[in-house]
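Student: need coordinates for the following:
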Amino acid sequence: MTEISPRRLNRTLLTRQLLTERVTMPAAELIRHLVAVQGQEANWPFIGLWTRLTDFRTAELDALLRDRTIVRATMIRRTVHLATAADYRWLYPTVRPAVESQLRLAYYREAVEHLDHTELRTAGRNLLTGRTLTRTEISRTLAERFPTPYPERLPAALGLLTPVVHNPEAGAWGAWRNRRVSISLAEEWLGAPLDAPAPDTMILRYLAAFGPATVADVQSWSGTTKLTEVIERLRPRLRVLRDESGRELFDLPDAPLADADLPVPVRFLPAFDNALLGHKDRSRVISDADRARIAKIASGGVPMYLVDGFVHGRWDLDGDTLRVTPWHPLTPAEEAAVYAAAEELLPVVLPGGNGEIRITPA
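Tutor: Below you'll find the predicted structure:
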């Protein structure tokens, strides 16, 4: 069984994530390749597409959301993602048990544990049939029938009980905070019923964009459990490698493995980028020590940048300043490359503005 080094895993991940060089590809095709793009903060997916595509324009993704080619909804890891409408139809049913399991969390339990979930689901579906409503409208109407100390949590709970999608404006390019979210029944929005769960498809598609990977990696990325049996069933169709610690890594048999010495450019990534969250063991792209730096704030999203393929620090938009914070020293050549990449990013995050770039000392 072939052993694969950490550096080769890094280059392979960057290649499959289309981060070694920008490509010419429609945005919808890229989202399909990545399976689902995390997007609870609406602007971050636009940065993730821009850093991978040669000619991406924000208007392209806005149009895909409006014409329903791309949908925004809760999916993998029980968080808001973008996916093609075709993929959502099988992906959501595949991860639905994990999504519904959130009802056991205190936030939802406090609001709905005393309510009949079947009645709440039915009432919510009746309310949304033929309509797109804001969370405030849903909360106000459902609270009249389902009294709770936390009526503002009812729309979110309903979204765990039945598949819903967000209105296009909630995911459009624009303000970085305070988006109004309206929701619709997924089947009505898509104009088609959802498909049966497809765990085999999910795993094979994941490996194409994130492999080679362990069972734990697939489970961490998807937010689901009990995938060992599925992967064992797929084993005859997969290539099996080992990492330096001896763990089995599964992959598609014809998927390319990149050269460990492949040159890679500086890349600025959005918070929650696929490349950063696609594995349980993320050491192929970020060290455990650097993950520990941001552990307390990671849930809020930390945009980072890569030098030589690995996370080197973070970046933030502070008013009109794009602030780069290295976690490790930069050579003069590396600093020049980081600055040049930041110059490319600046007009994207501050369109039409007169921003500046500041690199703080490591």
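Student: from here on, just use CA atoms for contacts and neighbour counts.
Tutor: Fine.
Student: in the longest strand along the chain, what's buried?
Tutor: Longest strand in the chain by number of residues (criterion: DSSP state E): strand 310-318. If you call a residue buried by 16 or more other Cα atoms under 10 Å, then strand 310-318 has these buried ones: Phe310, Val311, His312, Gly313, Arg314, Trp315.
Student: same deal with stretch 298-308?
Tutor: Val302, Pro303, Met304, Tyr305, Leu306, Val307, Asp308.
Student: what do you get for stretch 320-333?
Tutor: For stretch 320-333, by 16+ other Cα under 10 Å, it's Leu322, Arg323, Val324, Thr325, Pro326, Leu330.
Student: name the element the fourth one belongs to?
Tutor: Think Thr325. Thr325 belongs to strand 321-326 when assigned by DSSP states H and E.
Student: ok, and what's touching that strand?
Tutor: Applying Cα atoms under 8 Å, 6 or more residues apart in numbering, the external contacts of strand 321-326 come out as 312-317, 342, 346, 355-362.
Student: any idea of the angle it forms with strand 310-318?
Tutor: 150 degrees (axes from the mean of the first three to the mean of the last three Cα atoms, to 10 degrees).
Student: off-centre distance for strand 321-326?
Tutor: Centroid separation for strand 321-326 versus its chain: 23 Å, with Cα atoms, centre = their mean, to the nearest Å.
Student: show me the contact partners of the helix or strand just after that strand.
Tutor: Using DSSP H and E, the helix or strand that follows strand 321-326 towards the C-terminus is helix 332-349. Counting by Cα under 8 Å, 6+ apart, helix 332-349 makes contact with Val266, Arg267, Phe268, Val307, Leu317, Leu322, Gly353, Gly355, Glu356, Ile357, Ile359, all of which sit outside it.
Student: I have a second one here; can you model it like the first so I can compare?
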Amino acid sequence: MAIPRAAREVLSLRALNRATLERQMLLERRRLSATQAVERLAGLQAQAPNPPYIGLWSRIEGFRREQLTEALRRRRIVRMSTLRATLHLMTAQDALAWRPLLEPVHQRGLLGSTHRKELEGLDRAAVIAAGRVLLGERPRTGAELGQALGLQWTGREAASLAALIRNNLPLVHLPPGGTWNSHQSAVLQPLGDWLGEAVEASPATQDDMLLRYLAAFGPATLADAGAWSGLTGWKAVVERLRPQLRVFAGEDGQELFDLPRAPRPDPDTPAPPRLVAEWDNLLLSHADRSRILSEAHRARVFTVNGIVRGTVLLDGFVAGVWKIERGKNKGRNVANVLLEPFGRWSKADRAGVEQEALDLLAFTSDDESERRVVRLA
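Tutor: Got it, this is the predicted structure:
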């Protein structure tokens, strides 16, 4: 029997904050492998090569950069377009299982892109088939793929032809592309060709994805699930799963869905200072980000040119942004973390953030002798 809406337990903003931080491994660093962490987090956005490494550093005890690089090389983790039609690191099994389900997201993204007009009137099936043949011959960069297709479809923009292939075939960015400090153009190969027969996974359903989403980001609304995945149709999913779920109410009365046994810490659980990576899914996986980020600070984190800045968490909420600057002074390498607080920090909070910043500089450094400094803007 369904619980009347008025009788449901109400979860405060702090309760949602602590539940999300616990599942995102930001209340306490965990002893996990890179692959285990990426699976538990349901992927890491990988718009640029370095942020996923920092994202794992902030969550895994004793994490080393080579652990993720090795997982990419051993094909346990792949970098490819998945959730929201954006680049993510996913486990090989999740990539195989989820990418077919996310096909509508990629098609919608292509139609909403600058390539739409250029692709009008094109025999898309023929182009896709040709792209598959070209990539079957050897892995290629997007530019190489577009140029090769342009020889067959003269007069069409090579970039648009390549975009058509990228949005219709599951393509992996092969390492060393996507690894630490890599700035080379991505070399692309179909997911099945890269993984071969060593990895098997049954296609996921949207029901499966909702359960994984709630495990990593719940409690959450249906709109939140859509913001995380880019998929629609969540109402039918939740009605099928409702008997398996626990339903709460938010402070504004909205329905919040969760797994019955998922952790929901006490709202007063201490949350240590954390530096969260750029483009971290912590800030990209809810339609309502207020459990982590005040709307008043949104424009200082999400920039007009599409950057999602690295953030400072204090008491679990975004309280500033950070960036690393490296250079030389009198011939010596110097590394700075520039902190930009959104308000006044206590002495204890500042000390905690500065220690995290120094630890981050050590993690990102290839020079043990460099001078490391933390500065406040």
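Student: report the TM-score for the pair.
Tutor: TM-score for the superposed chains, counting by TM-score structural alignment, normalised by the length of the first structure: 0.95, backed by 359 aligned residues with a Cα RMSD of 1.6 Å.
Student: please pick the buried ones from the contacts of helix 332-349 of the first structure.
Tutor: Val266, Arg267, Phe268, Val307, Leu322, Gly355, Ile357.
Student: list just the nearest of these to Ala36 of the first structure.
Tutor: Phe268 (19.2 Å; Cα to Cα).
Student: which stretches of the stretch 51-200 of the first structure form helices?
Tutor: 58-66, 85-100, 106-112, 117-128, 135-145, 154-161, 186-190, 199-210 (DSSP state H, counting those that start in this stretch).
Student: need the ones you listed in CSV (columns: mean neighbour count).
Tutor: Formatted as CSV, the helices of the stretch 51-200 of the first structure follow (neighbours: other Cα atoms under 10 Å):
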stretch, mean neighbour count
helix 58-66, 17
helix 85-100, 21
helix 106-112, 16
helix 117-128, 16
helix 135-145, 16
helix 154-161, 22
helix 186-190, 18
helix 199-210, 20
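Student: quick one: which of these is nearest Glu232 of the first structure?
Tutor: Per Cα to Cα, nearest to Glu232 of the first structure of the helices of the stretch 51-200 of the first structure: helix 199-210, 10.7 Å.
Student: contacts for the next helix or strand after that closest one?
Tutor: Downstream of helix 199-210 of the first structure, the next assigned helix or strand under DSSP H and E is helix 215-222. If you take Cα under 8 Å, 6+ apart as the criterion, helix 215-222 of the first structure is touched by 76-77, 95, 203, 206, 225-228, 231, 249-250, 277-281.
Student: mind checking which of those are buried?
Tutor: Applying 16+ other Cα under 10 Å to these flags 76-77, 95, 203, 206, 227, 231, 249-250, 277-279, 281 as buried.
Student: now, the most widely separated pair of those residues?
Tutor: Val95 and Leu249 (22.2 Å).
Student: hang on, the earlier thing: out of the contacts of helix 332-349 of the first structure, which comes closest to Leu127 of the first structure?
Tutor: Scanning the contacts of helix 332-349 of the first structure for proximity to Leu127 of the first structure, where the rule is Cα to Cα, the winner is Leu317, at 39.8 Å.
Student: how about Arg145 of the first structure, what's its match in the second structure?
Tutor: Residue pairing (TM-score structural alignment): Arg145 of the first structure is matched to Gln152 of the second structure.
Student: to which residue of the first structure is Gly142 of the second structure aligned?
Tutor: Match for Gly142 of the second structure (TM-score structural alignment): Arg135.
Student: correct me, but that match touches Ser184?
Tutor: No: Arg135 of the first structure lies out of contact with Ser184 (Cα atoms under 8 Å); the separation is 10.5 Å.
Student: chain neighbours aside, what residue packs nearest to the residue nearest to the spatial centre of the first structure?
Tutor: Nearest residue to the geometric centre of the first structure (Cα atoms, centre = their mean): Gln38, 2.2 Å. Distance criterion Cα to Cα, 6 or more residues apart in numbering; nearest residue to Gln38 of the first structure, sequence neighbours excluded, is His81 at 4.1 Å.
Student: now swap in Ala260 of the first structure and tell me
Tutor: Per Cα to Cα, 6+ apart, closest to Ala260 of the first structure is Arg8, 4.1 Å.
Student: alignment lookup: the one you found to the second structure.
Tutor: So Arg8 of the first structure corresponds to Ala15, using TM-score structural alignment.
Student: gap between that match and Ala216 of the second structure?
Tutor: Distance, Ala15 of the second structure to Ala216 of the second structure, using Cα to Cα, to the nearest Å: 15 Å.
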